[in-house]
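Enquirer: need a 3D model of the sequence below.
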Amino acid sequence: MSELREHLRLYLVTDPEMCRARGVVETVGQAVAAGVTMVQLRDKDISTRDRIALALALKDALQGTGVPLVINDDVEAATAAEVDGAHIGQGDMSSVEARARLGAGKILGLSCETPEAVVAADPALVDYLGLGPVFGTATKTDHATPIGLSGLAELAGLSRLPSVAIGGIKAMHHAQVLAAGADGSAVVSAICGQPDIAAATQAFFPEAQP
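Expert: Below you'll find the predicted structure:
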């Protein structure tokens, strides 16, 4: 579990539109080289077949880095591509079904927006929680009301599992996210589509700057 907490420290969620200039694979490669510790493939507008193909390309790009790759809301693709796991939301398939399909050795993440959802998350099925949205974000227009840093602290305090905060998080929020009790920040626009992917990633680690 401690290793997973470290992987959650800077968690990149891909966005096909924001990554369009470089492509998802190149964006992820640059971000991982600069310090991203986990990657989630999220593209809700392509077929499972295309998602599998993209996952295989990302898996190849991540080979040897030790950075886990999970797929959002497509356990079938995660299984077919043999990536590290999947991430599901409250409205997707149940944790019981997702775990049964993935198998015991894979990572399963679950999005939680309320204290009730956090408490209900079963550590026997789920490996980590995505908590939020912390702030409003244009990358997911159907998100729930932002919970803020105080709401994040409440959810993280209730969690029996490692957790990553998501929703409008920028580099300037990262220290506050960690202070609130989350193990890391999940980001989209703070890295995807930025003019300098490496610099945008390294901004989350100011203590490592010369």
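
Enquirer: switch to C-alpha atoms for all contacts and neighbour counts from now on
Expert: Will do.

Enquirer: what kind of secondary structure is residue 71 in?
Expert: Three-state call for residue 71 (DSSP: H, G, I helix; E, B strand; the rest coil): strand.

Enquirer: to check against the first, give me the structure of this:
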Amino acid sequence: MTALDISLYGILDPARSNGRPLPELAAAAARGGATLLQYRDKTSDTRTMVETAHDILEALEDFDIPLLINDRVDVALAVGAHGVHLGQTDMETQDARDLLGDDAIIGLTIKNRSHATNAPVDLLDYVCIGGVFQTLSKDNPVAIGLDGWSSVAGHFRQIDHRLPVGAIAGIDETNCADVMSNGADGVAIISAMFMADDVEAVTKNLVKIIKESRR
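Expert: Predicted structure coming up:
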């Protein structure tokens, strides 16, 4: 599988952008030091998603940052994205791997121990566990908290310590250090980055927090 850095994983969503163009936000996050980006869109039609993904990739041409597509393997294939992020009800990981090939990045959402136990680790490049905290960006009825995150992450640490394990949901500048200090390889962030007035500045501060927490 592909080695990658999930330290600061920004998720671009038109519903959490304050109406601003996603390519513009992607470039700002890239300048700020984001290490991985995902395009998530639960409402647009396929044509719009393909056009937007193309535009985001164009905005990232000068940066060495992978772009993943949430859920939609067809969109990832259409635009030549670097891979996909799958949820528990999306396409099976094996089918996505067969379609995208060995070089594609494939990540999976993990919400509980059952998901962790059944995860096809040999087919994955990373997992993201959550929701850690309450968030308005997604329907997470029960936040698992840092203890819950650690419990689920422990499963992956036991079976493959090389697999990057990230945290998602409700993470911002006030709690990012706690999450990283708890053992996360990275944080996936939506609103705290892309609802901010100055995306680049917030991203830079998050990078600083992540680096300091690793010391």
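
Enquirer: contacts for stretch 127-134 of structure 2 next, please.
Expert: 107-112, 140, 142-146, 148-149, 152-153, 163-171, 188 (Cα atoms under 8 Å, 6 or more residues apart in numbering).

Enquirer: max-length strand in structure 1?
Expert: Determined from DSSP state E, the single longest strand within structure 1 is strand 107-112.

Enquirer: residue ranges of the strands in structure 2, please?
Expert: Counting by DSSP E, the strands of structure 2 are 8-12, 36-39, 67-70, 83-86, 105-110, 126-130, 165-168, 186-189.

Enquirer: distance to residue 116 of structure 2 and mean neighbour count added to those, as CSV?
Expert: Shown next, in CSV, are these (distance: least, Cα to Cα, whole Å; neighbours: other Cα atoms under 10 Å):
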stretch, distance to residue 116 of structure 2, mean neighbour count
strand 8-12, 20, 24
strand 36-39, 22, 24
strand 67-70, 19, 26
strand 83-86, 14, 26
strand 105-110, 6, 25
strand 126-130, 9, 25
strand 165-168, 11, 27
strand 186-189, 17, 24
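
Enquirer: export the ones you listed to JSON lines and tack on distance to residue 54 of structure 2?
Expert: Shown next, in JSON lines, are the strands of structure 2 (distance: least, Cα to Cα, whole Å):
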{"stretch": "strand 8-12", "distance to residue 54 of structure 2": "14"}
{"stretch": "strand 36-39", "distance to residue 54 of structure 2": "11"}
{"stretch": "strand 67-70", "distance to residue 54 of structure 2": "10"}
{"stretch": "strand 83-86", "distance to residue 54 of structure 2": "14"}
{"stretch": "strand 105-110", "distance to residue 54 of structure 2": "18"}
{"stretch": "strand 126-130", "distance to residue 54 of structure 2": "24"}
{"stretch": "strand 165-168", "distance to residue 54 of structure 2": "25"}
{"stretch": "strand 186-189", "distance to residue 54 of structure 2": "22"}
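
Enquirer: which one of those lies nearest to residue 58 of structure 2?
Expert: The closest of the strands of structure 2 to residue 58 of structure 2 is strand 67-70. By Cα to Cα, the value is 10.8 Å.

Enquirer: read off where the closest one ends up in structure 1.
Expert: Counting by TM-score structural alignment, strand 67-70 of structure 2 pairs with residues 69-72 of structure 1.

Enquirer: comparing the matching stretch with structure 2, how large is the average distance?
Expert: For stretch 69-72 of structure 1, the mean distance to aligned residues of structure 2 following superposition is 0.2 Å (mean Cα distance after the TM-score superposition for structure 1).

Enquirer: longest helix of structure 1?
Expert: helix 48-62 (DSSP state H).

Enquirer: that one - contacts with which helices or strands?
Expert: Under the contact criterion of 3 or more Cα pairs under 8 Å, 6 or more residues apart in numbering; DSSP states H and E, helix 48-62 of structure 1 touches helix 24-34, strand 69-72, helix 75-81.

Enquirer: could these go into a markdown table alongside distance to residue 51 of structure 1?
Expert: Listed next are the helices and strands packed on helix 48-62 of structure 1 as a markdown table, based on distance: least, Cα to Cα, whole Å:
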| stretch | distance to residue 51 of structure 1 |
| --- | --- |
| helix 24-34 | 12 |
| strand 69-72 | 9 |
| helix 75-81 | 7 |
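
Enquirer: highest mean neighbour count out of the ones you listed?
Expert: Of the helices and strands packed on helix 48-62 of structure 1, the one with the most neighbours on average (mean count of other Cα atoms under 10 Å) is strand 69-72, at a mean of 25.

Enquirer: chain center to that one: distance?
Expert: Centroid separation between strand 69-72 of structure 1 and its chain, computed with Cα atoms, centre = their mean, to the nearest Å, is 8 Å.

Enquirer: what's it packed up against?
Expert: By 3+ Cα pairs under 8 Å, 6+ apart, strand 69-72 of structure 1 packs against strand 38-41, helix 48-62, helix 75-81, strand 85-88.
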